[in-house]
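Colleague: The following block contains a protein sequence and its predicted model.
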Amino acid sequence: MLDDFLIRAGLAGIGVALATGPLGSFVVWRRMAYFGDATSHAAILGVALALAFDLPIGFGTLVIALAMAVTVAYLAARGWAMDTTLGVLAHSALAFGLVAASFVPAARTDLSAWLFGDILAVSKGDIGFIWIGAALVVALLVWRWSALLTSTLNEDLASASGLNPDRERLVLTLALALTVAVALKVVGALLIAAMLIIPAAAARGLARSPEAMAVLATVIGALAVLGGLALSLSQDTPAGPSIVVMAALAFLVSASLGRLRF
């Protein structure tokens, strides 16, 4: 019989996979890996501020992640060189967050959990927050799916079709900020981008359509969660990094089986 904390951890991880699977597909298609890094790293500042002002952690991380995501989207629309800009923002946001956390006694003791995740410590309330957030992300992506795909393939075509590429970019920005807030407790700020990118990259080599890739990325992410928890339980390894290790192994398998298409 599985322990209650393992069941909670599994449910939390699967909830995160539901959000990161389809959203990670867009991150891969749009080559937004650094975008995810900048947003997730900024969440540490949100943790510090939330603890300092006695606010819910989820609220603090969501606000700061959203602010960073909007800033990045604005700079992208203004034509900034994104690779350098995102590199500066990602590492600066993490540094500011760590420095701010050093002034908050409550944040010092929990800092490693926010950096690398603490999925084994999730509560029933955390699971509710994760699943509600994941449901909102999925609903947002399903609602704007066709428009997002068109804008991703060709922004000029999207504009000619009456779509607004900037608005679709904002939709992804909102979804990414919400996903960061949802996933922070499970895999931590340093590993969120890995959960967005690796399952989607693994699914890309197997899928015949965008929809199939989104579904496969979700399934691979969920299996990585369960496999990582099993590895952590049997070998006493850190749960968050173990989940990412299993996702990386799934990518290696996908790369070797790339001729199979679903």
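Modeller: Nice, thanks for sending it over. All values derive from a computational prediction rather than experimental measurement.
Colleague: C-alpha only now, for contacts and for neighbours.
Modeller: Noted.
Colleague: Hmm, residue 176 and residue 140 touching each other?
Modeller: No. Residue 140 is not in contact with residue 176 according to C-alpha atoms under 8 Å; the separation is 10.9 Å.
Colleague: Those two - which one has more neighbours?
Modeller: Neighbours were counted for residue 140 and for residue 176 using other C-alpha atoms under 10 Å; residue 176 has more, 27 against 15.
Colleague: After the helix or strand that contains that one, which helix or strand is next? Please name it.
Modeller: For residue 176, the host element (DSSP states H and E) is helix 165-187. Next helix or strand after helix 165-187 toward the C-terminus (DSSP H and E): helix 192-204.
Colleague: what's residue 131 in contact with, if anything?
Modeller: 12, 15-16 (C-alpha atoms under 8 Å, 6 or more residues apart in numbering).
Colleague: Equivalent analysis for residue 207, please.
Modeller: 213, 216, 261-262.
Colleague: Repeat that for residue 5.
Modeller: 120-122.
Colleague: Which residue ranges of the stretch 1-150 of the chain form helices?
Modeller: 4-29, 33-52, 57-77, 82-102, 105-116, 124-143, 145-153 (DSSP state H, counting those that start in this stretch).
Colleague: how about those in TSV, adding distance to residue 169?
Modeller: Rendered in TSV, the data for these read as follows (distance: least, C-alpha to C-alpha, whole Å):
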stretch	distance to residue 169
helix 4-29	10
helix 33-52	12
helix 57-77	7
helix 82-102	14
helix 105-116	27
helix 124-143	12
helix 145-153	8
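Colleague: Deepest in the core, which of these is it.
Modeller: Mean neighbours per residue, mean count of other C-alpha atoms under 10 Å, is largest over the helices of the stretch 1-150 of the chain for helix 33-52, with a mean of 26.
Colleague: want to compare, so here's the second one:
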Amino acid sequence: MIMPLLPDFMLFALIGGIGLAIISAPLGVFMVWQRQSYFGATLAHSALLGISIGLFLQLDLTLSVIIVSMMVAAAIFWLSQYKQLSSDTLLGILAHSSLAFGLILISLQDNIQVDLMGYLFGDILSINRVDLGLILLTSLLILVFYLKHWQSLLNATLNPELAQVEGVNVKQVQLLFVLLLAFMIALSMKIVGVLLVTSLLIIPAAAARRLSTSPEQMLVFSIIIGVFSILVGLFTSYYIDLPTGPAIVMAATFLFLLLQLKPQPNN
């Protein structure tokens, strides 16, 4: 009997990680273009509020995190319509207030049995068939959204006023994008942790800018960089016995730093 090259848990982690890198790329490129990098950090803080509310009301924690994350995303979108405060200020307020409320709710409860660190850092090596199904579901939602709204979202990102004049419902498209981003982060949180998800959203997209002369090129290079980071991080952690999530993030970071030495192409 021929021994498999990889055990099942590594095979599932490999498939799930590649799937996650692929679905992160379309969201990440617009996240970077729209300067929403702090959005993921805000959802990381709101995740604790979702967990604490789920525990307090005895709800399914994954469902609770998804609902709270999407409510926070909607609140960010609604508050961003008011120009008195900058977007980074609003994100900071929501991030720290969500964290504070979450900690207060947790402190009011006794005998809590939940791995809070697991939701922040996740465990990509624990991915199973159900998790792969969730990743597939998320990829289908993202595919449907971009097939319908790619050009509208691109126009709204580059020039919202001109897009509005051309008949694009800018607010609706941006709201759908923010809600989809929140859903993707919340759903993936239990699988790989919100810190790994936000890293896969931001770092490959930022690195891809050094190689790209068009939005489509940036999307393709972002997918390639994300998949490469997953492969390097997983195999490094497997053979050198390093923490898997941080190994993936460091692989993406080193690639990002390496690409900064390359002159940016002329647009």
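Modeller: All right, it came through fine. Please read these numbers as outputs of a predicted model, since none were measured by experiment.
Colleague: Mapping onto structure 2, list which of the contacts of residue 131 of structure 1 remain contacts.
Modeller: With both residues aligned by TM-score structural alignment, their matches' C-alpha atoms under 8 Å as the criterion, the subset of the contacts of residue 131 of structure 1 whose aligned partners also touch in structure 2 is residue 15.
Colleague: I'd like to know which of the helices of the stretch 1-150 of structure 1 is closest to residue 183 of structure 1.
Modeller: helix 4-29 (5.7 Å; C-alpha to C-alpha).
Colleague: Which part of structure 2 matches that closest one?
Modeller: Matched against structure 2 by TM-score structural alignment, helix 4-29 of structure 1 falls on residues 8-33.
Colleague: what's the mean gap between the matching stretch and the aligned bit of structure 1?
Modeller: Stretch 8-33 of structure 2: mean distance to aligned residues in structure 1 after superposition is 1.0 Å, counting by mean C-alpha distance after the TM-score superposition for structure 1.
Colleague: just how off-centre is that stretch within its chain?
Modeller: 9 Å (C-alpha atoms, centre = their mean, to the nearest Å).
Colleague: that older thread, what's the angle between the helix holding residue 176 of structure 1 and helix 4-29?
Modeller: Between helix 165-187 of structure 1 and helix 4-29, the angle comes out at 150 degrees (axes from the mean of the first three to the mean of the last three C-alpha atoms, to 10 degrees).
Colleague: tell me the angle of helix 165-187 of structure 1 relative to helix 145-153?
Modeller: 100 degrees.
Colleague: Could you give me the buried positions within helix 165-187 of structure 1?
Modeller: Residues of helix 165-187 of structure 1 classed as buried under the neighbour-count rule (16 or more other C-alpha atoms under 10 Å) are 165-166, 168-169, 171-187.
Colleague: in the superposed pair, what's the mean gap between it and structure 2?
Modeller: Helix 165-187 of structure 1 sits 1.6 Å off on average (mean C-alpha distance after the TM-score superposition for structure 1).
Colleague: picking that back up, from the contacts of residue 5 of structure 1, which is closest to residue 73 of structure 1?
Modeller: Nearest to residue 73 of structure 1 out of the contacts of residue 5 of structure 1 is residue 122 (C-alpha to C-alpha; 31.5 Å).
Colleague: How many residues are close by whichever residue in structure 2 pairs up with that closest one?
Modeller: The alignment partner of residue 122 of structure 1 in structure 2, by TM-score structural alignment, is residue 127. For residue 127 of structure 2, the count of nearby residues is 23 (other C-alpha under 10 Å).
Colleague: Verify the stated contact: residue 127 of structure 2 with residue 193.
Modeller: No. The pair residue 127 of structure 2 / residue 193 is not scored as a contact, 11.6 Å apart, by C-alpha under 8 Å.
Colleague: Give me the common contacts of the two.
Modeller: Counting by C-alpha under 8 Å, 6+ apart, no residue touches both residue 127 of structure 2 and residue 193.
Colleague: How far away from the center of its chain is stretch 245-262 of structure 1?
Modeller: The answer for stretch 245-262 of structure 1 is 20 Å, by C-alpha atoms, centre = their mean.
Colleague: ditto for stretch 41-57 of structure 1
Modeller: On C-alpha atoms, centre = their mean, the centre of stretch 41-57 of structure 1 falls 18 Å from that of its chain.
Colleague: Give me the mean deviation of stretch 89-104 of structure 2 from structure 1.
Modeller: If you overlay the two and look at stretch 89-104 of structure 2, the average distance to its match in structure 1 is 2.5 Å (mean C-alpha distance after the TM-score superposition for structure 1).
Colleague: residues in contact with the corresponding residue of structure 2 for residue 224 of structure 1?
Modeller: By TM-score structural alignment, residue 224 of structure 1 lines up with residue 229 in structure 2. Listed by C-alpha under 8 Å, 6+ apart, the contact set of residue 229 of structure 2 reads 248-249, 251-252.
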